[in-house]
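Colleague: Fold the following.
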Amino acid sequence: MTIGVAASGPQAGAAVRAAALAAESMGHGAIGGFAVFAVMDDAGRVRHRSCQRGGITALDLPPDWLQAPRAALIESGPDRPEPLVQFLPGADGVGMVTGHRLPNRPGADGIALNQAALGLMAAGAPPGDAVGQVLQAHPEIDAGLIALSAAGELAWGNTRRVDRRPDQGLAHRDNGLCRVAVLHNSIHPCPPLADAMADLAWYALTGESAPYRTLTLGTPVAITAAARDRVHVDAQGRILAIEQADPSLPQTPRRASAVYLGSEVWQDGRHIGHTVSELIADMADGRVYGVPDPARSLIIMKE
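Modeller: This is a model prediction of the structure:
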């Protein structure tokens, strides 16, 4: 499994979804396949949605799930063993455990590592103790865990085996009220991707801007030839206009790259950053009309 995310706080479900969208927009590797999304509602009930292909955008998430105070996700390539909930178990009133690599791998006692951590939490252990105890007991099992309690406590870690991997990413944010943690492997770029996922999740949780932000294409906008690739946005990150330096800018209707990787981002006459993902969209008559899936009509920028 390549991505594990968990968050607590208002809009935790939206935060986890934002992190997954960042990974699918920026990352390259085993993503956009199977996904398990879980939330814990205000009554402490754990609910799951899953799919074998299509990643986060293939999940039909109820609107109230995005507002859930506790949420978690695991995602990787397609077609994984059923039941998919084995990769992200949860218990009502206790919490949830996600992770990456093989968090469902059985330990010496035959119990899956994620289930073992969840069992310790059910017995009263805080997430940090549960994760630490399980990982310390199995240093050479290929697994990393993120544990989220019903109280919103969050803990994460890798076994020593996973810590030796050069392709892993880790990021977390915590202000005492809101928390998010990201683990991933085998997708690139490694450290920048983890930070982007955490930044976008953090914005969904707190409304606080961070170096990585999301730009959205909500309505058709003009695309014109120019000396430099530029995207013009408003204060909310909505795309207002696109300029492209490619002399072969299509004149006939087609789907193509509307916003090129590394394009300058401008707001109110100021250069505020550059894009770190691309937007492939439908274009016709000098306008960009977006894509069929609104979740794909976004771009990630960095200050």
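
Colleague: contacts and neighbour counts: CA atoms only from here.
Modeller: Noted.

Colleague: Could you name the helices and strands sitting against the helix or strand where residue 155 lies?
Modeller: Following DSSP states H and E, the helix or strand that holds residue 155 is strand 154-158. Judged by 3 or more Cα pairs under 8 Å, 6 or more residues apart in numbering; DSSP states H and E, strand 154-158 is in contact with strand 3-8, helix 127-137, strand 143-149, strand 179-185.

Colleague: want to try TSV for these, with mean neighbour count and distance to residue 255 as columns?
Modeller: What follows is the helices and strands packed on strand 154-158, written out as TSV (neighbours: other Cα atoms under 10 Å; distance: least, Cα to Cα, whole Å):
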stretch	mean neighbour count	distance to residue 255
strand 3-8	33	29
helix 127-137	20	46
strand 143-149	29	39
strand 179-185	28	31
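
Colleague: For residue 14, which of the ones you listed is the nearest?
Modeller: Closest approach to residue 14 among the helices and strands packed on strand 154-158 (Cα to Cα): strand 3-8, 9.4 Å.

Colleague: how about this one, so we can line them up?
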Amino acid sequence: MTIGIAVQRAGTARAAIAGLGAVEAVGRGAIGGFVSLAALSPDGQLLKLDTQRGGAKAILASAGWGALETARHAVLMSSGPDRPEPLSQFTPADPAAGLMTGHRLPNMPRPDGLPPNMVALAAMAKGATPTRAIDAALSAYPDLDAGLIVMNLNGEIALSNSLSVDARDDIGSALVSDPSTGLAIGVLHNSIFPHSAMAQLAVSAIIDFASPGDASAQQCGIGGLAVREGDMLRALVIHPGTDRPVAFQSCDADWRRPEWEGCPVRRGDPVIADNRVVGRIVQEAYCILRDGTTIGTRGGDVVSWVERDQG
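Modeller: The predicted structure is shown next:
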């Protein structure tokens, strides 16, 4: 019936939407309708945005989207269309405490009249950790139809379901934290299929948006490059002053046959300048070679690299 996503790091609102968009593109079920999004700007301002229909694409097209671009904390909840207003009830937040999301119905009151997401938010405002805030909201009421994702101002994320939601056979979850990059992600969902794959898909899309695996600072066309004989199995040789490509290098004589095809450098192969490894290939190209010289490609004719392993 719903998916909840929480992300911590610069640009997280857009990253969270990237995760939702991936789920919408692949999955089927309770998606593509409402989105309620809450975020905190770097100066602690609470930012809200929502839509009843259209999912990730609609929220990105909203007039207020630009204000969220620099947010470092973001949560969203999404499902089918036409949910009760205000949609902000699904993602309550306190600039002095943190942000809430989840799945199922965390906005519906417990037997004591208090919505679980508001109970968790109030607990954090009193100093509770995200984990303890969830316990305060869910532990006494195992039959609640709710799961919570809680994020504090330090970017710490916790998530959990009530016992009754945990018993469902269509749920998924993911919790990721990478201190080296500052990226933290939490995902809960149900009624979106194939349910066993959706949480990891959302996480993968978020990570790829935050740190694209094919991002590179340098690229070049490789038309006309020859494969020189050298000590390395495969390498790209560049000019040390201009970074322009000079040649490929390989100890494998196959590359200098009258006719040959393949990738003279593959992802991860070294980039060399003045006989030093100064980078690693990120994007490769499928080349057509004649007598060791590139005369064409099948697909793109560009290779790219990042600066690594200098020395």
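
Colleague: And the TM-score between these chains?
Modeller: For this chain pair, the superposition-based TM-score is 0.67 by TM-score structural alignment, normalised by the length of structure 1; 216 aligned residues with a Cα RMSD of 2.1 Å.

Colleague: so which of the helices and strands packed on strand 154-158 of structure 1 comes closest to residue 96 of structure 1?
Modeller: The nearest among these, by Cα to Cα, is strand 143-149 at 5.3 Å.

Colleague: what's the angle from that closest one to strand 154-158?
Modeller: Angle, strand 143-149 of structure 1 to strand 154-158, by axes from the mean of the first three to the mean of the last three Cα atoms, to 10 degrees: 170 degrees.

Colleague: In structure 2, point out the residues matching strand 143-149 of structure 1.
Modeller: Under TM-score structural alignment, strand 143-149 of structure 1 corresponds to residues 146-152 of structure 2.

Colleague: how much does the matching stretch stray from structure 1?
Modeller: Here stretch 146-152 of structure 2, set against structure 1 after superposition, deviates by a mean of 0.6 Å using mean Cα distance after the TM-score superposition for structure 1.

Colleague: what's that stretch in contact with?
Modeller: The contact list for stretch 146-152 of structure 2, computed with Cα atoms under 8 Å, 6 or more residues apart in numbering, reads 4-6, 97-106, 116-117, 120-121, 124, 129-131, 133-134, 157-162, 165, 186-188.

Colleague: Same check on stretch 11-29 of structure 1?
Modeller: By Cα under 8 Å, 6+ apart, stretch 11-29 of structure 1 touches 5-7, 31-32, 39, 56-57, 65-73, 186-189, 193, 196-198, 200-205, 276-278, 295-296, 299-300.

Colleague: Show me these that map onto helices.
Modeller: Residues from the contacts of stretch 11-29 of structure 1 lying in helices, with DSSP state H as the criterion: 65, 66, 193, 196, 197, 198, 200, 201, 202, 203, 204, 205.

Colleague: Looking at the alignment, what corresponds to the first one in structure 2?
Modeller: Residue pairing (TM-score structural alignment): residue 65 of structure 1 is matched to residue 68 of structure 2.

Colleague: Need the three-state assignment for the spatially closest residue to its match that is not a sequence neighbour.
Modeller: Excluding the flanking residues, the one nearest residue 68 of structure 2 by Cα to Cα, 6 or more residues apart in numbering is residue 13, at 6.3 Å. Under DSSP: H, G, I helix; E, B strand; the rest coil, residue 13 of structure 2 falls in the helix class.

Colleague: The one 4 residues further on too?
Modeller: When states are read from three-state DSSP, the local structure at residue 17 of structure 2 comes out as helix.

Colleague: Quick check: residue 196 of structure 1 touching residue 212?
Modeller: Yes - the criterion here is Cα atoms under 8 Å, and residue 196 of structure 1 meets it with residue 212 at 5.4 Å.

Colleague: equivalent range in structure 1 for the helix or strand hosting residue 236 of structure 2?
Modeller: Per DSSP H and E, residue 236 of structure 2 falls inside strand 235-238. Aligned using TM-score structural alignment, strand 235-238 of structure 2 spans no residues in structure 1.

Colleague: Which other helices and strands does the next helix or strand after that strand contact?
Modeller: Note on strand 235-238 of structure 2: by DSSP H and E, the next helix or strand toward the C-terminus is strand 245-250. Here strand 245-250 of structure 2 touches strand 227-229, strand 235-238, going by 3+ Cα pairs under 8 Å, 6+ apart.

Colleague: And the residue nearest the centre of structure 2?
Modeller: Closest residue to the average C-alpha location of structure 2: residue 206 at 0.7 Å, with Cα atoms, centre = their mean.
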